[in-house]
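S.K.: structure for the following, please:
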Amino acid sequence: MTVIAVVDYDMGNLHSACKGLEKAGATPQITDSAQELERADAVVLPGVGAFDPAIQHLRSRDLIQPIKDIIASGKPFLGICLGLQILLENSEEGHELGLGVIAGTVRRFRPESGITIPHMGWNQLQFTQPNLPLWQQLPADPWAYFVHSYYADPTDSTVTAATITHGSQTVTAAIAHNNLMATQFHPEKSSTSGLQILSNFVTHVNSLQFATAHS
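M.R.: Below you'll find the model as predicted:
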């Protein structure tokens, strides 16, 4: 059975993400143990809330370097919402340094007429990495559920895997680079398409295990 560690650092409800992974056939393991993260077949870093407390909670659990090492090792890694933002170097929301795995800054939406901040509700994804494993079997421009006032602005635009448009602003909705994938939206709250994305992640992890076992 595929074990997917879900990082527990007091930043959001982990239950719905775990339910989605269970539906996809994985065994989610909620943990704040670096050793258990290293033993798992893949890692999910969810998160709801503010940038600085997220980094502080990870630091208090001695998880910052282990998470960086796990990503560097090539293990499949999925960030969700705040779990995407803290992968970048810094944020306009706070003063803490992010994990710095992805070069770039987390920026606040610019106020403009006719848009709400936070950006909250359903929006359509525009794929910029259409062949990404996460997007398999999805319709074109699927709807996903968002709750955020800040968005990732990576230095290298090629790591952007999907965008959304909010008012006149087109921003990053997902990133992907090698074994690292992350979504600004909540797949676990994004109905059929979101559950398909979580299922695709599990399938991707399983395919890598199979390839390793038969290499």
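
S.K.: contacts, neighbours, all on C-alpha from now
M.R.: OK.

S.K.: Ile164: what secondary structure?
M.R.: strand (DSSP: H, G, I helix; E, B strand; the rest coil).

S.K.: that one is in contact with Ala174, isn't it?
M.R.: No: in this structure, Ile164 is not within contact of Ala174 by CA atoms under 8 Å, at 9.3 Å.

S.K.: the two: which has the busier surroundings?
M.R.: Neighbours per residue (other CA atoms under 10 Å) separate Ile164 from Ala174, with Ala174 holding more: 27 against 19.

S.K.: ok, and what's touching the host helix or strand of that one?
M.R.: According to DSSP states H and E, Ala174 maps onto strand 169-177. Contacts to strand 169-177, defined as CA atoms under 8 Å, 6 or more residues apart in numbering, come from residues 84, 109, 125, 132, 151-153, 159-165, 181-185.

S.K.: just how off-centre is whichever helix or strand comes after it within its chain?
M.R.: Proceeding N to C from strand 169-177, the next assigned helix or strand is strand 180-183, under DSSP H and E. Its chain's C-alpha centre and that of strand 180-183 lie 4 Å apart, by CA atoms, centre = their mean, to the nearest Å.

S.K.: what does whichever helix or strand comes after strand 180-183 contact?
M.R.: The helix or strand immediately downstream of strand 180-183 is helix 191-213, counting by DSSP H and E. Contacts to helix 191-213, defined as CA under 8 Å, 6+ apart, come from residues 2, 20-21, 23-26, 41-42, 76, 133-138, 142-144, 186-188.

S.K.: before we compare anything, build this one as well:
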Amino acid sequence: MKKIIIIDYGLGNLRSVYRGLEKSGAAPLISSDPGEIGAAEGIVLPGVGAFRDGMEQLGEMKETLLETAGKVPVLGICLGMQMLLDWSEEHGMHRGLSLIPGTVRRFPRKKGYKIPHMGWNSLRCARDGDPLLEGLTGGEYVYFVHSFYADPDPGYSVATTDYICNFSSVIGKGRVYGVQFHPEKSGSVGIRILKNFIDMVE
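M.R.: Next up is the predicted model:
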């Protein structure tokens, strides 16, 4: 079985991500051990909470993740996706992992819209033929819970979603990907995306 490590840094629905990967055909391992993370064949960075807290709690795992990313596929989920970018505006400017160029921004206030963006919303493919979205045609619904969104540099948006503004709901650079939604809570569509990620793992 492919060795996929779910990074445990104290923030995130680790068990639900674990079960989602299991349903998708993987045998994942939850770990905070830099040695295990460095030996992974694929890495998942989940997360729920504040950007600054997430970056601080990565600790020495941060360097291991930066060294390993690109050598093996990486998937950031929700906060984990946002941490892949250069900066976040959440509670001041905070530096991210800079694995994908871009900034995390807060949704602007707009009459008739609630923040956080919570519930089901659809994907629109922005990059044809991307392996993470193989088998999807666009328009599929996935489950979101977030108050901030990814604004990557041009060319790194894989799919977009409309809520208050058109934002990047899937980002990617090389073998590093991020999804703003929760694939483990997104039914058969989420399972398909996780399977596609697993298929990238050699």
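
S.K.: now the TM-score, please.
M.R.: Once superposed, chain against chain, the TM-score is 0.96 (TM-score structural alignment, normalised by the length of structure 2); 201 aligned residues with a CA RMSD of 1.1 Å.

S.K.: follow-up on the earlier one: drop anything exposed from the contacts of strand 169-177 of structure 1.
M.R.: Using 16 or more other CA atoms under 10 Å as the burial test, those include 84, 109, 125, 151-153, 159-164, 181-185 as buried.

S.K.: endpoints of stretch 151-159 of structure 1, how far apart?
M.R.: 14 Å (CA to CA, to the nearest Å).

S.K.: also stretch 94-110 of structure 1?
M.R.: 17 Å.

S.K.: and stretch 134-143 of structure 2, by the same measure?
M.R.: 19 Å.

S.K.: now, which of the contacts of helix 191-213 of structure 1 lie within helices?
M.R.: 20-21, 23 (DSSP state H).

S.K.: wait, what's in contact with the residue nearest in space to the middle of structure 1?
M.R.: Among the residues of structure 1, the one closest to the centroid is Gly79, at 2.2 Å (CA atoms, centre = their mean). Contact analysis of Gly79 of structure 1 by CA under 8 Å, 6+ apart lists 44-46, 181-183.

S.K.: that one falls within a strand, correct?
M.R.: Yes: under three-state DSSP, Gly79 of structure 1 falls within a strand.

S.K.: gap between it and Ile115 of structure 1?
M.R.: 26 Å.

S.K.: so how far is Val201 of structure 2 from Lys195 of structure 2?
M.R.: 10 Å.

S.K.: ok, those two, which is more surrounded?
M.R.: For Lys195 of structure 2 and Val201, the more surrounded residue by other CA under 10 Å is Lys195, and the numbers stand at 21 against 17.

S.K.: residue in structure 1 paired with the more buried one?
M.R.: Matched by TM-score structural alignment, Lys195 of structure 2 corresponds to Ser199 in structure 1.

S.K.: check which helix or strand Asp153 of structure 1 maps to.
M.R.: Assessed by DSSP H and E, Asp153 of structure 1 sits inside strand 150-154.

S.K.: is the counterpart of Ser113 of structure 1 in structure 2 in a helix, a strand, or coil?
M.R.: Using TM-score structural alignment, the equivalent of Ser113 of structure 1 in structure 2 is Lys111. When classified by three-state DSSP, Lys111 of structure 2 comes out as coil.

S.K.: can you tell me how far the residue located most distally from the centre of structure 2 sits from Phe167 of structure 2?
M.R.: Distance from the C-alpha centroid of structure 2 peaks at Lys111, with 28.3 Å (CA atoms, centre = their mean). Distance of Lys111 of structure 2 to Phe167 of structure 2, computed by CA to CA: 18 Å.
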